[in-house]
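*Asks:* 3D model of this:
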Amino acid sequence: MLKSVHHIAIICSDYKKSKAFYTEILGLEILNETYRKERASYKLDLALNGVYVIELFSFPNPPERTSRPEACGLRHLAFKTNNLNQITGHCQKHGIPVEQIRVDEITGKRFTFIADPDDLPIEFYEE
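*Replies:* From the prediction side, this is the model:
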């Protein structure tokens, strides 16, 4: 039946700001960028290490969605990292607030959170 996650779709409020965040700061690769005139919106296909993972959409005046604390729906987007200190330092260098590093009580692994330009929680989980 299911083989893997195909992609995650994110709707942003400021396309240029979110595009820069996901590509320039997080380093995702642009696979394809499409402007859909009939919808006045962009669709940006992004990859991580060559694997298609995120569709970033813009729409005129999207409604706000509650994302914290513990709202119903998608809780957060998590990325695996081999060096949590490196990624948190990189984020801080770009002026992105980083939550205090915590330790997963079940796995003993370190993790932390930042937020994208629309306050979507982004987790970095150290493997």
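*Asks:* Please make it C-alpha for all contacts and neighbour counts, starting now.
*Replies:* Will do.
*Asks:* Now do the SS call for Glu123.
*Replies:* Three-state assignment for Glu123 (DSSP: H, G, I helix; E, B strand; the rest coil): strand.
*Asks:* quick one more, to check against the first:
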Amino acid sequence: MDETRQHATSRDFKGAFIPKEIWCNPELNGDEKLMWGEIYSLDNDFGCIASNEHFMEMFGFNNDRKAQRLIKSLKDKGYITVEHDKRNDSRVIHVVGKFRHLDKRHMSDLEAMRDELLGKFKM
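*Replies:* Here you go, the predicted model:
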């Protein structure tokens, strides 16, 4: 089994889910929609840390500039955020909007706010 197939079967794969708000969005081209879907599937508690090389292998791009352009386009259009850490030359990508990943800390904060609001209505 080659390395790409082995990686695809061993990762925590959420499946190929692209919501209709992305899939039917005329602002995004097909490559942007697929890139968003891959970033979404890799966005976990600490974000998507996939390299341009990962996207090259995943989509069969000839060079990493295409991945860079697609990530920049999604960022410029407001569908993802990209954080660069110059100390260790890495980046973290997060999906934004209603499909963003919420880690346990954010979920507990939301639950606390919900409980507080519900408590006010019970008075």
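*Asks:* TM-score them against each other, please.
*Replies:* After superposition, the two chains reach a TM-score of 0.35 (TM-score structural alignment, normalised by the length of the second structure), with 78 aligned residues with a CA RMSD of 4.7 Å.
*Asks:* Lys72 of the second structure: how many residues sit nearby?
*Replies:* 15 (other CA atoms under 10 Å).
*Asks:* Surely it is within a helix?
*Replies:* Yes. Per three-state DSSP, Lys72 of the second structure lies within a helix segment.
*Asks:* quick one, what contacts it?
*Replies:* Listed by CA atoms under 8 Å, 6 or more residues apart in numbering, Lys72 of the second structure has no contact partners.
*Asks:* just the one 3 residues further on next, same as before
*Replies:* Taking CA under 8 Å, 6+ apart as the contact definition, Lys75 of the second structure lies against Thr81, Val82.
*Asks:* Swap in 7 Å and give it another go.
*Replies:* Residues counted as contacts of Lys75 of the second structure (CA atoms under 7 Å, 6 or more residues apart in numbering) are Thr81.
*Asks:* sec struct for it, please.
*Replies:* At Lys75 of the second structure the chain is in helix, as set by three-state DSSP.
*Asks:* quick one: the residue nearest to Phe111 of the first structure when sequence neighbours are not counted and Ser41 of the first structure, what's the gap?
*Replies:* Distances taken as CA to CA, 6 or more residues apart in numbering put Tyr125 closest to Phe111 of the first structure, at 4.4 Å, once the chain neighbours are dropped. Plainly put, Tyr125 of the first structure is 32 Å away from Ser41 of the first structure if you go by CA to CA, to the nearest Å.
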